[in-house]
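Q: sequence? don't have it. structure:
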């Protein structure tokens, strides 16, 4: 991909401008065109992988997700090609939208693209094509969705069909039904769980916020825009902290192959005026993520987005991941809807939160603690509330970062009797520099955990109860890479191999951890001292004389007291 020269005056952090985004969009669109079928209704990308929905559905996915990119780019030449594909697709090529079927997902992308480009595409179609297209989309109004972000796909389809006057009452019902469902999953503070349970990840931004806010904005419904836009703005206060200084998004959750779709909520806030971020922050974060992936092999030798993270990577895929799935990254080009003279494109870049200062931020809704260090730009997420065992290890580890990926050797885990299980997570609170939770572990054990963080240093404590006396317990920390250094040191209950055994009652294990990219970090013992008294109280003193005392119990949970000496 041949990008324009960097502009270090307008964009001192990334060098990227609107021209870089336009070029990236154009290059991605040009690269997919050879893989369209002759009638342009399906896009079949190379490779052996097929999603569980089958080849026909995968081809539809290729059409719909790249159409979305053409819509954000407002590329009239490309849209003419997609108009031809639409005409063929709704004339019998595309599979019908049925209950809980993948075509419902792709119908939402198609409907959104048609709504965004109505004068350029929809209004130029023959009446017969419009009627068949509306009828094909119409099945999405009543198709049963999976009980998660899928509930918003009928909303998106209904928004377009209502606008063109097709099945207005059914469209309204679909909109109301879907928006009603997500109210059940809004937990406050700008956060949704993606369906029942405690599934917190990037779907908050590229689905749970994106579709309602865009619908309200396109419908010019100020009441809905105030509601959903207000939630988006609050979410962005936390969300902006999930990006590393190198532009990397947090490596947590599922569907990570969508890569820079992580930028969609950032652009959405600027587009609708519902954001706490300055224009310079918004572009710096967004361009940083795009640059991060483009410089690390996300686009292959054919100009296609591969199934993976940097390059191909099976570890980040799910059963629904087909060859065209990565093109939901198209959502990251939402910012191209903003005109070239918008201040988000003309303002000078400003530092991202991870670049400004060291920070430890409590995020109450998911019960997360975010820890960032400006010297190396690393962000760490201490997870004491998010869980979805279907996609473990990307939900259930104790910690994630912008520089590491979950390792098959069970990094950031408590292994009770060699069992790394962490299920039934119960949040026990977050506060000033700490987060705590309880979970079920192997051999019927219960583990109450707390992490205290300052700078790049972590104090991790785990109280193991319910296991037979003499059960081995092993604590693991960060998985090191060539770019970062990982440390884990025993403090209490552990030998030099970070292994201990349970006693007759609840047993406390304490360790010091650190993940850093600093070339010569200060020794851990100079940054923190930790003592455990006879009653199990943990006394922590940081190098700035800030003192913290922690008590863990199997019943009451955790008590934290903070004071300055």
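A: All right, it came through fine. Given the structure is predicted, the values throughout are model-derived calculations rather than measurements.
Q: Going by C-alpha atoms from here, please, whenever you check contacts or count neighbours.
A: Will do.
Q: doesn't residue 175 make contact with residue 159?
A: Yes. The criterion here is CA atoms under 8 Å, and residue 159 meets it with residue 175 at 6.9 Å.
Q: Okay, strands next: where are they in the stretch 251-400 of the chain?
A: 359-363, 368-373, 378-383, 399-401 (DSSP state E, counting those that start in this stretch).
Q: same for the second one, what does it pack against?
A: Pointing back at strand 368-373 there. Packing contacts for strand 368-373, counted by 3 or more CA pairs under 8 Å, 6 or more residues apart in numbering; DSSP states H and E, involve helix 353-356, strand 359-363, strand 378-383, strand 434-440.
Q: Counting neighbours, what do you get for residue 485?
A: 17 (other CA atoms under 10 Å).
Q: what would the strands of the stretch 251-400 of the chain look like in TSV with mean neighbour count and distance to residue 294?
A: Below are these laid out as TSV (neighbours: other CA atoms under 10 Å; distance: least, CA to CA, whole Å):
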stretch	mean neighbour count	distance to residue 294
strand 359-363	21	28
strand 368-373	27	24
strand 378-383	27	19
strand 399-401	25	20
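Q: Tabulate those strands (JSON lines), appending distance to residue 424.
A: Below are the strands of the stretch 251-400 of the chain laid out as JSON lines (distance: least, CA to CA, whole Å):
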{"stretch": "strand 359-363", "distance to residue 424": "20"}
{"stretch": "strand 368-373", "distance to residue 424": "16"}
{"stretch": "strand 378-383", "distance to residue 424": "13"}
{"stretch": "strand 399-401", "distance to residue 424": "17"}
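Q: and the comparison structure, right after this:
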């Protein structure tokens, strides 16, 4: 199927293989450049930004990969290089019909300036010097608009930083005071253990490795002499972060799908390449190389390309349902941030190092800043993150599904709703969905309280003003336990969803009144009602709701709740490549549970105890 077959068989062992991968991904794009070269005009869907802005966005995102290639290889794709130089010349010329335009406050084009700033900083001999004097002035003038425009108070401030670092490296006038102010503001987003929040009270998700640490390492590598104290701070934090972030990756290279902007795909692992670029490996260099290359191999083996070899919007397959409002067809090429190691010379130790497997990692990693407990079942190469939830929310697409599920699995993925009517359209895997007996369900979106104690996560949330849910998660793999204390002033229908299981002809089901386990060639998913539930059903979710699998079924417990106080308890099972018979009582092997004298006592796999009053 187009480029997908050769790139899937690319061994990705060395720099030449990575250069070939870049070529395999960019060759199919050449017919989609506009006549003036300033826009990458991919079609098939729209986004929040105007089409001409989306075209400019696609153009700039290719530069995330082209700039490192131009900096580190004499074999840079000359056809693409000349096309990009033509595009820069025309896109920044106010007299040309493809002029990228005057930029407004909070404009998407402020984001897209960052790759051009990087190009100025690391590849000026290929992406600046060939321009004529007038073209250089136009280029500078257009980029310099970023110094008189407001950017969103979040990771966007780093894009201003990169543009001005590019100016500085060329000896061009730059906004030194504003650069310092933005760097100081970015400091205020820092939490602990290497984690940032994406703006005040923002989420801690892939924007931390993809924006904060990635750009922080670029800054430290490029500005170490001018700003050694801050560069050292960025490096120290990035090393601290790596110790937590590595737990998000499975041995086969896949990473946890969690949060927004997941259509950027292999940008998930771009930070590992940034460690190499900045000569700041947080582990043995071969371990970093293995993390980086296995991640790319896993992605290139997925059906993520159109028939002509263009990356699609989606996650592990083309899927517009999960996309963000700002995901235009060319947005996906932010994934090219993963090509930063191409800037390294052929003899760099990163290319000479032997690729090594993951370091020894704990079965449980409690990560307070992102509100997660990451569990690892090494026998099945299964990684899952249990989620205490967040005190705030936002208006991004499918925020509840992307930030408030009880658990996120690197193998089972997670689902987003397709519509609002019923359990099939809602696709409520790894959630407690509540309906006011009208088939319209509400789920956790934000929390009144959250806490993590080892492998026990607690949250308090209010789907209605007069309904309070206290959720206790006892994390573990392949089984985990969920306990909900629900105080409601209204009658409710409750549905508790397990992991979404890919639906195929091999599906087999073991069902009892209040427990159900489904198995396919992929693995097994099940749920067992221990208290408060009335029946178990296998809900066939509507197609394309799950990020990993186009067709899924969700083991689901259901109950009717009258006004009053209720306790719901469920054991949830998920295991890819399951080989053994998984029975409903297997959770008891790792989690102790007793109910007596108006209280519930549970002891987690790590020995943590929790007592819940009825």
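A: Cool, got the structure. Small disclaimer: the values here were computed from a predicted structure and weren't measured.
Q: quick revisit: nearest to residue 444 of structure 1, out of the strands of the stretch 251-400 of structure 1?
A: strand 378-383 (21.6 Å; CA to CA).
Q: mean distance, the helix or strand encompassing residue 488 of structure 1 to its aligned residues in structure 2?
A: Assessed by DSSP states H and E, residue 488 of structure 1 sits inside strand 485-492. Mean deviation of strand 485-492 of structure 1 from its aligned counterpart in structure 2 after superposition (mean CA distance after the TM-score superposition for structure 1): 1.4 Å.
Q: In structure 2, which residue range corresponds to that strand?
A: Residues 524-531 of structure 2 are where strand 485-492 of structure 1 lands when matched by TM-score structural alignment.
Q: what's the burial count for the corresponding residue of structure 2 for residue 138 of structure 1?
A: Counting by TM-score structural alignment, residue 138 of structure 1 lines up with residue 144 in structure 2. When counting by other CA under 10 Å, one arrives at 19 neighbours for residue 144 of structure 2.
Q: and what of residue 502 of structure 2?
A: Residue 502 of structure 2 has 25 nearby residues by other CA under 10 Å.
Q: again, but for residue 592 of structure 2
A: Applying other CA under 10 Å, I find that residue 592 of structure 2 has 15 neighbouring residues.
Q: Excluding covalently adjacent residues, which one is nearest to it?
A: residue 603 (5.0 Å; CA to CA, 6 or more residues apart in numbering).
Q: can I assume that neighbour is in contact with residue 610?
A: Yes. Using CA under 8 Å, residue 603 of structure 2 is in contact with residue 610, at 6.5 Å.
Q: Which helix or which strand is home to the counterpart of the residue nearest to residue 592 of structure 2 in structure 1?
A: Residue 603 of structure 2 maps onto residue 540 in structure 1, with residues paired by TM-score structural alignment. In this assignment (DSSP H and E), residue 540 of structure 1 forms part of strand 538-542.
Q: Would you mind measuring from residue 2 of structure 1 to residue 258 of structure 1?
A: Distance of residue 2 of structure 1 to residue 258 of structure 1, given as CA to CA, to the nearest Å: 22 Å.
Q: Give me the neighbour count for residue 454 of structure 1.
A: 20.
Q: With the one 10 residues further on instead?
A: Other residues within reach of residue 464 of structure 1 by the criterion other CA under 10 Å amount to 28.
Q: tell me the contacts of it?
A: 445, 446, 447, 448, 502, 506, 507, 508, 509, 554 (CA atoms under 8 Å, 6 or more residues apart in numbering).
Q: Apply 10 Å and report the result again.
A: Counting by CA atoms under 10 Å, 6 or more residues apart in numbering, residue 464 of structure 1 touches 414, 416, 438-441, 445-449, 473, 501-503, 505-509, 553-554.
Q: Residue 10 of structure 2 too?
A: 17, 18, 20, 21, 24, 297, 300, 301.
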